[in-house]
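Student: below: sequence and its predicted model.
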Amino acid sequence: MGGAKSMRIQATILGLLLTAAVPASPALAQSHAGHADMVAPATPQLLSGYGGGGLKIDTQVPQAQAFFDNGLQLAAAFAHAAAVEAMKEARRLDPACAMCVWGVAWADGPTINYNKTPEEMKGLLKLAREAQAMAAKGGDPLEKALTDALVVRYTKGGGWGQPGDLAFADAMQKISDQHPDNDQIASFAADAWLQAGSEDEAKMKAAARRSMAAAERVLGRNPTYTPAIHFYIHASEIAGEPAKAEPFANRLGALAPNAQHLVHMPSHTFYWVGRYREAGLVNRQAVEIVYAQAKAMAVPPPAGVFGVPYHLHNVTFGIGGALMAGDAETALWLARPLVTASLSADKALASSQRAAAGAYVALGILADPREILAVPEPRLPMLKGMWHYARGEAFARLGRAADVRREQAAIPAAPEPKRKKDDYDWYGRQTLRIASAVLDGRAAMIEGKPALAAAAFERGSLLQEDADYGYSGDPPAWWSPVRRFEAEARLAGGDLAGAKQSADKALKGRPLDPGSLAVLAAIESRRAAR
């Protein structure tokens, strides 16, 4: 489930537009190009419905305090651009406010999803030093400590797992320990620990557990504090303990009804505890929020909204949950606009193509077969492969084995070497190899050869369970556990023990998978009938 690898993959997906304008480098995709949740208001205004947060600062201007607090709320909801603008307005209202300057530098800094370029870091460091100098002249000890910490972060780099991030997390933890009753400071620490991880899985999980501890300090006394809930969901997922966040995930959306990212966030918990349908539904709610905001900002939906960061993530995560649940209405509502948007694209990062692939799968699995068979071939290479896979699934539903095999043969799924670090193309190639194996199994099932089908599905399962591919991603790159298909094939061949073993393996990766549970129920029914 979510870990260092999936967090990094997610960072390349969020906010990427499926057009020729998408940068060719994953590094660019993690920079300022997509560092916004929504366009900030044309004129400064306090935005409600984004959750809690706030910190008393040294200002005699009430509106500066209000905009500073609102900036904290927006930043914790990952409404990045609006958060920066709120902090800038706080600074404009009180130019002598050190923390208002700190707020601009902090809100515009790296996050768990977006890094900053070296040039951007220079500007942030300049702002942080300005705030530090202002606080040194008359700020209280807390403000001095916060400004010092931000200078350390930006001096040493800063940007997901770099030395500055670890130094910042250490500093924020110390400040929180000195102010144990301050919910906002503890939430700063929880966020900072999330950004202190690295590509090393053990280190990332260790940092996630530190983040969980910081958030738990808050949630134990204030279970509705949305910044802590947000970071707790992320941290518990990375640490492999998503169920711990479930009570808080249940309430988050209602606490921040205008924050599309916070409305989406419970799906990270729901998916990994087996609440797949709800994972789809909360993402649909998040998408509806984006549509409403896009309409207010005169962004033409649906295609235009794919330039809004986090929107693509909401769509693909919602499709992932709905596919697992077999929720055709939600999956197709989310998938159809993405298929339409992707058809006109002729250039996109491999991670964006992989994210969009689920939309084609939804049509192939859940729509009338005639719908996907009428969809023209996309231009993007990975989507071409997944278009063939989706068509193959449609033909399988029609019982046309020869057509399934024709679509399988069109998928570029030749063997590939193990991936290199940051080789995001590899994930797409691996996905296509799985697609080829699954269609091989589908055809064999139609041909009445369940043993051959089980072997094909087992081949796909091993590809899916590869240590470098696994069940990683947000949502996982492959839409379901292939072990489920293997279990179905073994059951069809009368191998009850093998079917149970395969279903059990599927459930380890996807708890409460409906298809695997159905196989187990069928096994028990057959045994009872003997």
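Tutor: Received it, and whenever you're ready, just let me know what you need.

Student: going forward, measure contacts between C-alpha atoms and count neighbours the same way
Tutor: Noted.

Student: next, count neighbours for the closest residue in space to residue 365 that isn't next to it in sequence.
Tutor: Residue nearest to residue 365 in three dimensions, not counting chain neighbours: residue 393, with 6.1 Å by CA to CA, 6 or more residues apart in numbering. Residues lying near residue 393 (other CA atoms under 10 Å) number 30.

Student: which element is residue 393 on?
Tutor: helix 381-397 (DSSP states H and E).

Student: name the next helix or strand downstream of that helix, please.
Tutor: Next along the chain from helix 381-397, counting by DSSP H and E, comes helix 401-409.

Student: list the buried residues of whichever strand or helix holds residue 528.
Tutor: Using DSSP H and E, residue 528 sits in helix 514-529. Residues 514-517, 519-520, 522-523 are the ones in helix 514-529 that count as buried (16 or more other CA atoms under 10 Å).

Student: sorry, back to before: where's the residue nearest to residue 365 relative to residue 88, distance?
Tutor: Plainly put, residue 393 is 52 Å away from residue 88 if you go by CA to CA, to the nearest Å.

Student: before we go on, here's another structure to hold up against the first:
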Amino acid sequence: MLNEIFRMTAAVGAMALTMGPASAHSLDAVLEELDPATLGEVDFPTTCSTEGQEAFDVGLLLLHHMMYRQSAAAFEAAAEADPDCAMAQWGIAMTKFHPLWPGGPTPEETAAGQAAAARLAGMDPGTAREAAYADAVQAFYAGEELSFRDRLAAWAVKQRDLGAAYPDDLDAAAFDALAQLTVAPMGPEAVPVLRDAGQRMDTLRAKAPRHPGGYHYAIHAYDHPALAEMGLEVARGYESIAPEVPHALHMPSHIFTRLGLWEESAEWNARSAAAVLAQAGDGILADHYPHAIDYAVYAHLQAGNVASAKALLADLAVRSNLEDTFGSAYALSATPARIPLETGDWVGAAALPAELIPAITWARYPQAVAMRWFAKGIGAARSGDDEAARAALAELSGLRDTMDERGMGYWVELTDAQIGTIGAWIALHEGEADEARALMAEAADSEDAVGKAPVTPGHILPARELLGDLLMELGEKDAAVEAYRASMQDSPNRARSLQALEAAGGG
């Protein structure tokens, strides 16, 4: 079954490469790709015309699935059908920022969102409830010189208030949970908040078994090592309401990855990638494609299927028509690094090209570029090329400063841990065992504290696992075993940790 899906992915991909550029997504194109009956169900009455309402409903369904480009096309069709439909402008504005996706909107998305919010401000929403939705999205776009995180927080406050004001509104409840997830802390402190959001989405599904938010936001809520078991049933059930939606086919793998269910993760991401290729009607491959490939490559490597991982990477490498977003940038930087790092090919990791494909505006995404330099740096440090490792450290430090200037706190902390990791292995080669141990332990603690972002199936190479490697180098086998076991608390069934434990006699 799995091999058949991968053959289908390759066949559809070859067909997509031979197609000429097509027009941008229209509602007609979206409906040719996705049957509304396969998107789930919502009940969101507006004061729009009947035709406007029909297009709005499609946009709302796709919005809950985070299929933002197709969703925008549907909302634009609603606005065309009914120029007085304020909620169409609300929908367009909502599709231009992505609350749970790291990186923030592109400049083009920001401009389009601001334009929709400005149009919305001059319209009559029709009802107090619609006005509350309008007020919430306008909070994101209000003000000058605010960071993405500040804008998200402003939107989240309004959206949560809306959920409390309209307790019988299922979409208000869904967006309330999304807002709750958006401002949740990272790492272990997030557990109570995430559990609450997930359980509220479980309640929503009981009331509305085909509402996409009840599935999608529950999976995001349970995407945490302490909660993943609670998300397994909903993960396996998501396709029952959305069997053709690329992101819906990918989302279950967040839970499968947390639980080390590698075959399921690889299979669902293969289906997701194939669906993206089949639906690339405007010639642009949405970032859902490289995102699914990154998760599938990771799953194959953990299952020991290195050849399958390499085949997927080769397919990704020939794509030049990728969406210029952070999701694409991260996968394009990180995925090629996973194979040498997971297989212990340190020389190969050090030799990864510094130049990244020109389809992406890399200056926008320093946190993605940092993944490549970390891979090169740890590869150089572990293969004994300390000069190259120090050069990578210099690149990482510069990227870290850029992130700090942009207020990218999570990625700054993660990059600090990566810098400490490379420094630890350089110190080890220089005979500074105590410094190496301290740097590596600090990096592991820092990385554990911030947790992993949803954009990645796992850290490029877990610092806690690397602490185990370093302790083995120092001959501290018992402490190394403890580190590997601790690493697998957050990343169960990881191949490198399992192999290391077996080698250390702690399996």
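Tutor: Done, it's in. Bear in mind that the values here come from a model prediction, so they are computed numbers and not experimental data.

Student: can you give me the TM-score here?
Tutor: Superposed pair, TM-score by TM-score structural alignment, normalised by the length of structure 2: 0.69. Supporting alignment: 451 aligned residues with a CA RMSD of 4.9 Å.

Student: returning to that earlier point: now do the helix holding residue 393 of structure 1 against helix 401-409, angle only.
Tutor: Taking axes from the mean of the first three to the mean of the last three CA atoms, to 10 degrees, one finds helix 381-397 of structure 1 and helix 401-409 inclined to each other by 170 degrees.

Student: now do helix 381-397 of structure 1: which elements does it pack against?
Tutor: Counting by 3 or more CA pairs under 8 Å, 6 or more residues apart in numbering; DSSP states H and E, the packing neighbours recorded for helix 381-397 of structure 1 are helix 350-366, helix 369-374, helix 401-409, helix 424-446.

Student: deepest of the ones you listed, which one?
Tutor: Highest mean neighbour count of those: helix 350-366, a mean of 26 (counted as mean count of other CA atoms under 10 Å).

Student: that one vs structure 2, mean deviation?
Tutor: Compared with structure 2 after fitting, helix 350-366 of structure 1 deviates on average by 5.0 Å (mean CA distance after the TM-score superposition for structure 1).

Student: so how far is the helix or strand that contains residue 3 of structure 2 off the chain centroid?
Tutor: Element membership for residue 3 of structure 2, per DSSP H and E: helix 2-18. Distance of helix 2-18 of structure 2 from the chain centroid (CA atoms, centre = their mean, to the nearest Å) equals 23 Å.

Student: give me the contacts around it.
Tutor: With CA atoms under 8 Å, 6 or more residues apart in numbering as the test, helix 2-18 of structure 2 has contacts from 267, 270-271, 273-274, 277-278, 280, 283, 315.

Student: which of the residues you listed lies closest to residue 36 of structure 2?
Tutor: The shortest approach to residue 36 of structure 2 among the contacts of helix 2-18 of structure 2 belongs to residue 278, at 16.5 Å (CA to CA).

Student: give the aligned equivalent of the closest one in structure 1.
Tutor: Taking TM-score structural alignment, residue 278 of structure 2 has residue 292 as its aligned residue in structure 1.

Student: pretty sure its match sits in a helix.
Tutor: Yes - residue state for residue 292 of structure 1 (DSSP: H, G, I helix; E, B strand; the rest coil) corresponds to a helix.

Student: how many neighbours does it have?
Tutor: 15.

Student: now for it: which residues touch it?
Tutor: Residue 292 of structure 1 neighbours (CA under 8 Å, 6+ apart): none.

Student: how close does it get to residue 73 of structure 1?
Tutor: 20 Å.

Student: host element of residue 122 of structure 1?
Tutor: Secondary structure assignment for residue 122 of structure 1, by DSSP H and E: helix 118-138.

Student: again with residue 235 of structure 2
Tutor: helix 232-237.

Student: show me what residue 314 of structure 2 aligns to in structure 1.
Tutor: By TM-score structural alignment, residue 314 of structure 2 lines up with residue 336.

Student: without its sequence neighbours, what residue ends up closest to that match?
Tutor: Nearest residue to residue 336 of structure 1, sequence neighbours excluded (CA to CA, 6+ apart): residue 359, at 6.9 Å.

Student: follow-up on the earlier one: just the buried positions in the helix or strand containing the match of residue 314 of structure 2, please.
Tutor: Assigning secondary structure by DSSP H and E places residue 336 of structure 1 in helix 328-343. For helix 328-343 of structure 1, burial by neighbour count (16+ other CA under 10 Å) applies to 328, 330-339, 341-343.

Student: circling back to that earlier point, the very next helix or strand once past the helix holding residue 235 of structure 2 maps to which residues in structure 1?
Tutor: As assigned by DSSP H and E, the chain's next helix or strand after helix 232-237 of structure 2 is helix 246-250. The alignment of helix 246-250 of structure 2 onto structure 1 (TM-score structural alignment) spans residues 260-264.

Student: to what extent does that stretch diverge from structure 2 after superposition?
Tutor: With mean CA distance after the TM-score superposition for structure 1, stretch 260-264 of structure 1 averages 1.7 Å from its match.

Student: distance to residue 78 of structure 1 for the helices and strands packed on helix 381-397 of structure 1 - can I get that in TSV?
Tutor: Formatted as TSV, those follow (distance: least, CA to CA, whole Å):
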stretch	distance to residue 78 of structure 1
helix 350-366	20
helix 369-374	35
helix 401-409	41
helix 424-446	25
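
Student: select, out of the ones you listed, the one closest to residue 311 of structure 1.
Tutor: Residue 311 of structure 1 lies closest, by CA to CA, to one member of these: helix 350-366, at 11.5 Å.
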